[in-house]
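S.K.: Pasted the sequence and its predicted model underneath.
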Amino acid sequence: MRRLLLPAILALVAVSSGVAAARAVPPASVVADTSDLVVAQAPDAPVLTPRRLPALLAQPIGTARLVQSLDALAATSPGAKCLLVSEGTRVLYDRDVAAPLAPASGMKLLTAAAVLAHVDPDERLRTSVTAAQISAGGILDGDLWLVGGGDPVLGTAPWAAHFIRQPALFTPLEGLADAVMAAGVTEIRGRVVGDESRYDQVRYIEGWPERYIADDQIGPLSALSVNDGFAEWEALDVAFPDPAAGAAGVLTDLLRQRGVVVAGEAASGPAPGSTVAVASVDSPTMAELVGQMLRESDNGTAELLLKELGLRVGGEGSSAAGRAAVASSLSTLGLPTEGLVVADGSGLDPGNRVTCRLVHELLGNIAEGGAIESGLAVAGTTGTLARRFVDTPVSGQLRGKTGSIRGVASLSGFVATRDGGELTFASIQNGIDRFDDGVPFQDSLGAALAAYPALPSLDEIGPDGYPDAAS
């Protein structure tokens, strides 16, 4: 390869030099005065030695090395796969980029893009407390209604504290209890009733494997979800059988802890149309929710945002409406949706199908510094990549969205290169026995991209026997 590379580069320079010389020939009528010429010393190396070539001419070699490395990686890695790598508008590598594959949590990138196409990044989701009326002395003769607004991170401080990576993003229900007290409520002679009517009451996606539910890998979906829909989460996850009633029960306990008398036990049901506002609490911004969903790969947040999208676009707070809205939104954004199958918002469903071309173009069109870009996990530092690529050249240089379910591994995002550039990449593997089988592929991919452009030294492309220009 080296024998072929050198003549090609020298030929290119020779042609360029010839053209330049032809343009520099003076007219025949001009006679040059050579009396002041100084005879130049013989060069340390021939004019056409590669040691005198601009670094730019070595760039194709760096690209060729990357292609060779990725070809070998793809050939030795198990399962079906697609891979697309670009630098700016220049595609450096593509392999089966139009093949529809299950993306696992890479699906959250699509959900994020669709949500942000319809919801202002600064918007917040509100959880409200209402009542028929508050009598003198702060006594409610009837029920107090806890009305869900779709906040996916509504929870209590102990729940937020149990996550490994801190601080966890959440909306403190304790703050809502304090606000109810601040409104003057001292006694509730009825119950606290949870209203989840903003969304439907379909708790799980039809295509999810039964083990997700049996093992409580994700809580029941509800517009009024507290603590991800779990009554217990320490030693063993135990989901609320009725999420809205469960949320009302948690608020009941918080109010009683603060000295408010609550006569009845928590329940669920839609609030009547004629109520007055007592208190409310707002979620983090939509940009923050999307960022947390991507960085931590939060399945519950993804599925609730999907229902919110369905409500905003299709007028129905359901997963089905949300799935249709994702597909139509991506098409409207001009992204290539051939082969796209949207089965859920999180990527848990093995029936999802996306292409590397779609994911790559989505990444190439996101706003710089926006919610999606800033929400990507950073290798060796944050989110789902906090323990990946540690103490390697990739640490801190790769930002991406991970994905893993049984038989699937994906990683897509951006890599800062050694020459100060940036690569955009999308990779998906299917048909592997377990996620660990996909880790070596991703580790090697990250290393190869971070090393780009692996330019050859002058010793590699030039003949021996000539000193470097600087020597």
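M.R.: Here it is on my side, so go on.
S.K.: From here on, just use CA atoms for contacts and neighbour counts.
M.R.: Will do.
S.K.: residue contacts, W159?
M.R.: Counting by Cα atoms under 8 Å, 6 or more residues apart in numbering, W159 makes contact with 227, 233.
S.K.: Which element, helix or strand, includes it?
M.R.: helix 157-161 (DSSP states H and E).
S.K.: for that helix, which positions count as buried?
M.R.: By 16 or more other Cα atoms under 10 Å, the buried positions in helix 157-161 come out as 159-160.
S.K.: Distance check, S318 against A11.
M.R.: Relative to A11, S318 is positioned 64 Å away (Cα to Cα, to the nearest Å).
S.K.: The two - which one has more neighbours?
M.R.: S318 (22 against 12; other Cα atoms under 10 Å).
S.K.: Below is structure B, check it against A:
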Amino acid sequence: MPADDAFTALRAHDHRRPPHRRGAGPLMLLALIMLLPAVALFGLWRYADARDDEPQALDLIADVAPETPAEPLRTGLMSWRRVPTLVAQDANLDQFRDDASRFADTLGNRSCVTVSLNGTPIASHAADRAVIPASSMKLLVGAVALEVLGGDHTFTTTLVGTVENGVVTGDLTLVGGGDPLLTSAAFPIENDVEPVFNETSLDALVDQLVASGVTSVSGNVVGDGSRYDDELYAPDWAPADRGVEAGPVDALLVNDARVTSQGLRSENPSLGAAQELVAVMRSRGITIGGEAVPGTAPDGAAELASVDSAALSGVVAEMLTTSDNNTAESLLKELGYSEGRPGTREAGLAVVRRQLDAWGADLSGTNLTDASGLSATNLVPCSVIHTVLARSGHADDLARGLAVAGESGTLSDVFVGTPVAGRLAAKTGTLANAPFDADPPAAKGLAGYLPVRGGGRIEFTLLLNGPMINDQANYRPVWDDMVTALASYPAGPRPRELGPRR
């Protein structure tokens, strides 16, 4: 009987009874009938609420919001078409898992991959196998630096000395604060393959001296890099990489230790920085009685000028986008400095391991020896990098700092004209092996994020190890296959296609 007829019959039956004999049974029945739709909707809400921990990657609100229906819905209240969002997600996730798993199954026994959606695992291959990460190491160091030092942390470089009547009496000391991006205006950074950005101006220090009335220095110009230790190169870097791919690393580093007038990299970064400062000062008309030398600032020396770096989030972005090895190694020593002076590579690595453990990473088999990834003795599982990408809490800063496919940094000419161009943001990694038929193997990495249509993002880590895998002919087909699998999501039905029928 329709609800309206039932309600009429109950009223007629009720009027035939004396008022004082009127019972509660019919009213309870009516209440139950009216509550049935609410109970059903409550059940659907609880079902959907229980799904909160599952990936929510599609923008489904805008997709399913209907206009005022022209006619009543024919779909039953309990039909699956009443929850098209959940059904669409399940269909898309199943297809994505299939596509990603098919790709993962193609990898060899010396490589690994992990794929997740908003932190929820989708597919993997040998995720806990420790392999050579190459420059993917920078993701670990960048995330830990953001966590320990803070995204607003800055590096301060100062000039100290004593001034009388416009003359610096005695020495003027340039004190390094760990800024890896200190750059002079005269240095042609545009000639570098990957020019630095978010750099700090060395010239700004001299401008402050001039503005304060300084016209001469009676003594030497001293470069002080004592904030960090004297290890300029990681001990197991290949000799051919030292001073070319990375280093020397110091707390006082100007132009990556290169002196503009000499066109060479100084083996003593503090000396090179002092020499570059002398050139800038003379160009501003300041005379110098002594010469450029390395040394240490006297205790209690007065500050005459200072300059701050960009915020750490910007320094990390420069490191990730350009794969700046010196920036990575400097950040590692700064992490060590946060534990006690001076900053060392080993102390920094201890901080990295401790923070990765705090984030829940399984460090079994992991071996960390530098920050840049130049060392072939670094061994890191894909699962550890996945932890950083998905669970460190710094995904937004990392994503903003990564190279973008077809647009910037080390991915500027990669994936051009593909569906991921302008969307995929990742850290690349490359390490050659010589001889190619002997261990350790070459390494090629790609790890980062792919935003999903409608919201959310895919996290992925691919670390390839093998003879000559750094050759484009060998790694690009693998990269292309993975990106094809990632870009396939979502590929299933949209919620509007599964909604209620009229």
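M.R.: Cool, got the structure. Keep in mind that what you see is a predicted model, and the values were worked out from it rather than measured.
S.K.: Helix, strand, or coil at T424 of the first structure?
M.R.: Secondary structure, DSSP: H, G, I helix; E, B strand; the rest coil: T424 of the first structure is strand.
S.K.: pretty sure it is in contact with H360, am I right?
M.R.: Yes. Shown here, T424 of the first structure and H360 form a contact pair, counting by Cα atoms under 8 Å, at 7.0 Å.
S.K.: list residues touching both of the two?
M.R.: In contact with both T424 of the first structure and H360: S412, using Cα under 8 Å, 6+ apart.
S.K.: what about the helices in the stretch 201-350 of the first structure?
M.R.: Under the criterion DSSP state H, counting those that start in this stretch, the stretch 201-350 of the first structure carries helices at the ranges 210-214, 243-257, 286-296, 299-314, 319-332.
S.K.: nearest to D237 of the first structure, of the ones you listed?
M.R.: helix 210-214 (10.3 Å; Cα to Cα).
S.K.: which residues are in contact with the closest one?
M.R.: Outside of helix 210-214 of the first structure, the residues within contact range by Cα under 8 Å, 6+ apart are 204, 217-219.
S.K.: can I get the helices of the stretch 201-350 of the first structure in a markdown table with distance to A277 of the first structure?
M.R.: Shown next, in a markdown table, are the helices of the stretch 201-350 of the first structure (distance: least, Cα to Cα, whole Å):
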| stretch | distance to A277 of the first structure |
| --- | --- |
| helix 210-214 | 36 |
| helix 243-257 | 16 |
| helix 286-296 | 23 |
| helix 299-314 | 22 |
| helix 319-332 | 29 |
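S.K.: With distance to I405 of the first structure and mean neighbour count added, can I get those in JSON lines?
M.R.: Output for those, formatted as JSON lines (distance: least, Cα to Cα, whole Å; neighbours: other Cα atoms under 10 Å):
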{"stretch": "helix 210-214", "distance to I405 of the first structure": "11", "mean neighbour count": "11"}
{"stretch": "helix 243-257", "distance to I405 of the first structure": "26", "mean neighbour count": "23"}
{"stretch": "helix 286-296", "distance to I405 of the first structure": "15", "mean neighbour count": "25"}
{"stretch": "helix 299-314", "distance to I405 of the first structure": "12", "mean neighbour count": "25"}
{"stretch": "helix 319-332", "distance to I405 of the first structure": "20", "mean neighbour count": "20"}
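S.K.: so which of the ones you listed gets nearest S197 of the first structure?
M.R.: Here helix 243-257 is closest among the helices of the stretch 201-350 of the first structure (Cα to Cα), at 9.5 Å.
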